[in-house]
Each structure stands twice: as structure tokens, then as C-alpha cells.
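> The following comprises the amino acid sequence and a computationally predicted model.
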Amino acid sequence: MLRTRVLTALVLLPLILAALFRFPPLAWAGFTALIAGLALWEYARMAGMQAAAKWSYLLASAVLAGAAWKLDYRMGLVEHVAVLAFWLVLAPLWLVKRWKLKEGLLVRLLGWLLMFPAWFAMIDWRPVPQAGVQLLALMALVWVADIAAYFAGKAFGRRKLAPAISPGKSWEGVFGAVVAVALYSVVVNHLGWVPFSISDWLLLPVAVALTAVSVVGDLLESWFKRSAGIKDSSALLPGHGGVYDRIDSLIAVLAVANALSALVRF
């Protein structure tokens, strides 16, 4: 299992880095739309959509994405506030209430709320290949949090974070992630990879908040899977499960970071 996981990562990482730093804007938009589309397909599976409904939903999603790119659409203030309200209020409430996905209009809108803001963020944060380092720094925050949480949880984990949703996660793992991300954010800021000027003391609470958001994103997808009675969102990535399994935290952090950045500009 570990060998398969490592081999898959060794194949995917060069592809992602090549896309991030080499693809022109249109190719980057298409590449990231494909990732979001695959995750949306897995989400539709978890939501219990039948084949015809699932494929019509994915077709509508592709048309919306194509139109957004063609019209150079960018999220406005209201949309960014809605994203923040979802990830900071509704998503945690969803975990507390443990609502189940029930196929219908609201579930389809939820899928778009999960994937589209993250896709727009990947376009906004990397308008040209030269800006790839800034997006990579933001994505790496999620990876640092995940790795630190795993090892801190293995070494010190005692108190379960959400045993009814994801029994393997612990509060000690979360604390380890917070410490690691705090250190990482200071390093990144001093390297000049943050796309705006900000002091370490102001950046730290933002980094901690994004760590909390990454945990919520992870737990939300874990709950979707548990309520659907499946272990992985799909088997597309050998040793890793599905695409949504790999970007569950990332879509939350991307969307929230982009919303916060936009609110500063507004």
C-alpha cells in the first residue's frame, strides 16, 4: 500500500509542478478544471446521483466553467462573503448536525460551492506561470498541516477530534499542524512568497485560521463518505483513493484564502 502510494505521488508531483510553472493560462485553467471536475464526479457519486443525473450535472458544470473562462468571470464581494459563510459557519455546523447528502437541487448547488470557488482561486492566484510560487506556497500550507497532523497524531494522539466522523484524527494532531503551519508561514513570509506585504504577527492568525479550515474541509469529505457508506471517494489514484480525497482540505483553504485576499482588495 505504501509503495503504491509513493509511486503514484512520484508520478503526479512532476505533472502538477510542470502544469503550475509551465502551462499558459488557458492550459492551466483546463488542467485545474479537470481536477475539479473529477472531484465533482466523485462528489456526485457520494450524493447518490443516478447515472443520467450525474452526467447531466457534470455537463452543466463543464458548460458553466467554460462560460466563466470565456467571459473572464471573477467572483465578486457577495460570492466571496458566501464562501466565507459556508466554510466558517455552515460547514462546521454541518459536521455538528451530521446532515446527509440527499440528491436534489441543494446538493447540486453545494457541489458547485465546494469546487468552483477553489477553481477560481487557482486561476486568480496563478494568472501567469511566474506567479506559480505563490500558489504553491498556499498549497504547501495544506500539505505541511496534513503531514504534521499525521505524525503528531501518531506520536501523541490521545483525544479524538471527531470519532463519529473520522476516528483516526486527534486534537494532538491538530495542535501539531498548527505549530508546523505557524513556523512554515513565517519562513514563507520571509522568502517573499506571500503575494502581499504583511507582518509575521498578522500572518500567524491567518495561517492558523487556514489550518482550521483545512481540518474542516477534510472532516466534511470524511462525513460525506461515511454517510454514503464508502471508504474512498473513488479509486482513481492508486494508494490514495480519489481526487476529492486528495483535495478535500485544499479546496477549502484555496476558497477561503482567495476570499480573504479579495476582501482586502475591496
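Received the coordinates, thanks.
> alpha carbons only for contacts and neighbour counts from here, please
OK.
> Off-centre distance for the longest helix anywhere in the chain?
Taking DSSP state H as the criterion, the chain has its longest helix at helix 200-228. Relative to its parent chain, helix 200-228 has a centroid offset of 9 Å by CA atoms, centre = their mean, to the nearest Å.
> Could you list the buried residues of it?
200, 203-204, 206-228 (16 or more other CA atoms under 10 Å).
> same deal with stretch 244-255?
244-245, 247-255.
> Ok, stretch 128-148 next?
Buried residues in stretch 128-148 (16+ other CA under 10 Å): 128-129, 131-139, 141-146, 148.
> Now do it: distance to the chain's middle.
12 Å.
> Mind checking what secondary structure L250 has?
Reducing the assignment at L250 to three states with DSSP: H, G, I helix; E, B strand; the rest coil gives helix.
> Which parts of the chain are helices?
2-22, 25-46, 51-70, 77-85, 91-97, 105-124, 132-156, 171-191, 200-228, 243-265.
> how about those, which one is nearest A235?
helix 243-265 (8.6 Å; CA to CA).
> Check which helices and strands that closest one sits against.
helix 25-46, helix 77-85, helix 105-124, helix 132-156, helix 200-228 (3 or more CA pairs under 8 Å, 6 or more residues apart in numbering; DSSP states H and E).
> And the fourth one, what does it pack against?
The helices and strands touching helix 132-156, judged by 3+ CA pairs under 8 Å, 6+ apart, are helix 2-22, helix 171-191, helix 200-228, helix 243-265.
> Got another one to weigh against that:
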Amino acid sequence: MLIPRVITALVLLALLLPALLAAAVWPFALLTLVMIGAAGWEWGRLNGIAQLPSLALGGLVAVVCAVAWQVGWAASPPAALWWLATACWVLGGAMALRAGPAAWPALSRPARVVLGTVVLCVAWLALAAAKARGLNFILSAFCVVWMADVAAYFGGRTFGKRKLAPAISPGKSWEGVWSGMCGVLLLGLIWLNYETAVFGSAGSVFHVLRQLGWGGFVVGLIFLCTLSVMGDLVESLAKRAVGAKDSSHLLPGHGGVLDRVDALLPALPAVMALASIA
């Protein structure tokens, strides 16, 4: 299992890094359009839709995102979109987690499909908008989520005692969540000290939040960490409701695309929302 996981990670890096480092937005946009389309297909399959309609759903997600890109929303989308998406995640995610996996199938299938389609399209648009702001910004946005996940994993294994959501994701603990938050705050302080030396300018998510004062810096990063955990839990809830371990097997050793991007789905729009006020 480890070898396929490593090979898949290396292949993904070989595809992602050149697109991420390119000065133009379009290589990254095209690559992520394919990925978000695959996530749309996975969402269809998780909600009991047959193969061909699920493929059509994935294509629809990619087309909607491509149209939004063509009309210029990737460069200058309305800030209200990010705030609306973030508010919906906070309220809707909290309601879904409170209700638990058993209540998820009670929501009609068309509603679940539409909900997932909107979430994926908005997340991709936030991804493209973050790339348009520069490498420093989008890489720091990724690192907020990655650090929250990695620090939570090790913190949970070391200190974890109190389960966060045993009915949804038994492996997660409150101690892991707090460890993730501490890890992100530490990363932010280090990033602020070295970003001009590495990137030549101060344009990271951490710099944006620092403009809101140290209180805004701390609260903003804790908020982003919380949303990343919520994204992970909501996807786990949808899988547990149908008895699925992974969203698909597209990425050997890693599961599916949704399994890799679930924490980014709420975090990226929230990053753009916070950036709009700083």
C-alpha cells in the first residue's frame, strides 16, 4: 500500500508543481479543471447515481467552472460570493454534522447532487482566484490546510483522548484539532519572517491576516483550521452514510480526488473572503 501511495504522490507532484510555478494561470486552471471534474463524478457515485450520469455530472462541473473562468470570475470574482459560501459552510456544515450520517440520506438525491455541484464549482473558482494572486498566496493557502492536517494527525496520535466525532470519523480527536491549530499558527509566524526572502514580496495568506492585527491573524487562522476539519468531516459523513471507505480509487493508495481535497472545499472560499477585507 505504501509503494502505490508514494508513486501516486510523485506523479501528482510532477503534474502539479509545473502548473503551480507557471506565471500564467491557465496551466493550473486546466489541470485543476480535470481534477474538479473527477471530483464531480465521484460525488455522483457517492450519491447512488449510475456511471454515465455521474460522468455527465463531472463534465457539467468542469464546464461550469470553465465558463466562469472565461467570463473573468477567476481573476476578479465578487467578494460576496466568498462570504456567502463561507456562511453556508458554517451553518450547513454544522447542521449536517449535528444530524449525523443517518440523516444524510433523508435529504433528497437531487438536493445532494446540486449541493455538491455548487460546492465544487465555488471551491474551484476560489482555487483559480488564489492562483491569480500569485504563488506565495496560493501556496500559503495550501500549507494552512496541509499543516492543519499533518499536525492534527501527529498531535492526535500522541495526545488524542477525547473523540471529536466518533460516529463520523473515529480517528479524529479534539487534541488533534488543537494540535493542528498550534501547528498552523507556528507555520504562520515562520512564514511571515521568511516570505520576502523566499518569494520576494509579502503576499501570503499569513501576511493578509496580519494586516488585520495580531488578533485577526490568530482568529483567522483558527477559523480556517476549523473549516478544514469541517470539510473533512462532511465528506466522511457522506461516505459513511453509504458505507464507502473512499470516494473512489482514482488515486492508488490515496482513494479519490474528494478524499484529497475535502478540507480545501470550505477553506479556499474562506481564504478569499478574509483576503477581501484585508
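On my side now, so go ahead. Source: prediction; values computed, not measured.
> Please name whichever of the helices and strands packed on helix 132-156 of structure 1 is nearest to M46 of structure 1.
Here helix 200-228 is closest among these (CA to CA), at 5.6 Å.
> what angle do that closest one and helix 243-265 make?
Angle, helix 200-228 of structure 1 to helix 243-265, by axes from the mean of the first three to the mean of the last three CA atoms, to 10 degrees: 140 degrees.
> mean distance, helix 200-228 of structure 1 to its aligned residues in structure 2?
Its aligned residues in structure 2 lie a mean 0.8 Å from helix 200-228 of structure 1 after superposition (mean CA distance after the TM-score superposition for structure 1).
> list the helices and strands that helix packs on?
helix 25-46, helix 91-97, helix 132-156, strand 166-170, helix 171-191, helix 243-265.
> picking up where we left off before, could you dump the helices and strands packed on helix 132-156 of structure 1 into CSV with distance to A53 of structure 1 added?
Shown next, in CSV, are those (distance: least, CA to CA, whole Å):
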stretch, distance to A53 of structure 1
helix 2-22, 30
helix 171-191, 38
helix 200-228, 17
helix 243-265, 19
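> between these, which gets nearest to E103 of structure 1?
Short answer: helix 200-228, nearest of these by CA to CA, at 11.7 Å.
> Let me know the angle separating that closest one from strand 166-170.
Going by the same axes, to 10 degrees, helix 200-228 of structure 1 makes 160 degrees with strand 166-170.
> picking up where we left off before, tell me which of the helices and strands packed on helix 243-265 of structure 1 lies nearest to A259 of structure 1.
Here helix 77-85 is closest among those (CA to CA), at 4.9 Å.
> which parts of the closest one are buried?
Buried, per 16+ other CA under 10 Å, within helix 77-85 of structure 1: 80, 83-84.
> And it against structure 2, how far off on average?
With mean CA distance after the TM-score superposition for structure 1, helix 77-85 of structure 1 averages 2.4 Å from its match.
> got the contact list for that helix?
The contact list for helix 77-85 of structure 1 (CA atoms under 8 Å, 6 or more residues apart in numbering) reads 113, 117, 255-256, 259-260, 262-263, 266.
> Pick out the most distant pair among the residues you listed.
Among these, L113 and F266 lie farthest apart (CA to CA), at 21.3 Å.
> of the two, who's got more company?
Comparing L113 of structure 1 with F266 by other CA atoms under 10 Å, the one with more neighbours is L113, at 17 against 8.
> Burial check on the aligned partner of S179 of structure 2 in structure 1, number of neighbours?
In structure 1, S179 of structure 2 lines up with G176, judged by TM-score structural alignment. Neighbourhood size, G176 of structure 1 [other CA under 10 Å]: 23.
> From A180 of structure 1, how far out is D124 of structure 1?
Using CA to CA, to the nearest Å, we find D124 of structure 1 at a distance of 26 Å from A180 of structure 1.
> neighbour count winner among those two?
A180 (20 against 16).
> Is it correct that that one is in contact with V144?
Yes - with contact defined as CA atoms under 8 Å, A180 of structure 1 counts as touching V144 (6.8 Å).
> which secondary structure element contains the residue of structure 2 positioned farthest from its centre?
Within structure 2, the residue lying farthest from the chain centre (CA atoms, centre = their mean) is A197, at 27.7 Å. Using DSSP states H and E, A197 of structure 2 falls within helix 174-199.
> between that helix and helix 135-159, how big is the angle?
150 degrees.
> What residues of helix 174-199 of structure 2 count as buried?
Those would be 174-185, 187-188, 191-192, 195, for helix 174-199 of structure 2 by 16+ other CA under 10 Å.
> same question, stretch 92-106 of structure 2
93, 96-97, 100-101, 104.
> Tabulate those residues (CSV), appending distance to R112 of structure 2.
Output for these, formatted as CSV (distance: CA to CA, whole Å):
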residue, distance to R112 of structure 2
G93, 13
A96, 12
L97, 15
G100, 15
P101, 13
W104, 9
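> ok, the residues you listed vs F28 of structure 2, which is closest?
G93 (28.5 Å).
> which position in structure 1 aligns with that closest one?
So, by TM-score structural alignment, G93 of structure 2 is matched to A91.
> got a list of what its match touches?
216, 220.
> Can you tell me how far it is from I165 of structure 1?
Distance from A91 of structure 1 to I165 of structure 1, by CA to CA: 14 Å.
> Name the nearest residue to the alignment partner in structure 2 of K160 of structure 1, ignoring sequence neighbours.
The alignment partner of K160 of structure 1 in structure 2, by TM-score structural alignment, is K163. Of all residues not flanking K163 of structure 2 in the chain, S173 sits nearest, at 4.3 Å (CA to CA, 6 or more residues apart in numbering).
> mean distance, stretch 266-274 of structure 2 to its aligned residues in structure 1?
Looks like 1.4 Å for stretch 266-274 of structure 2 (mean CA distance after the TM-score superposition for structure 1).
> Provide the aligned range in structure 2 for stretch 111-120 of structure 1.
Against structure 2, stretch 111-120 of structure 1 falls on residues 116-125 (TM-score structural alignment).
> Check the offset of that stretch from the chain's centre.
Distance, centroid of stretch 116-125 of structure 2 to centroid of chain: 10 Å (CA atoms, centre = their mean).
> Many thanks, I have nothing further to ask.
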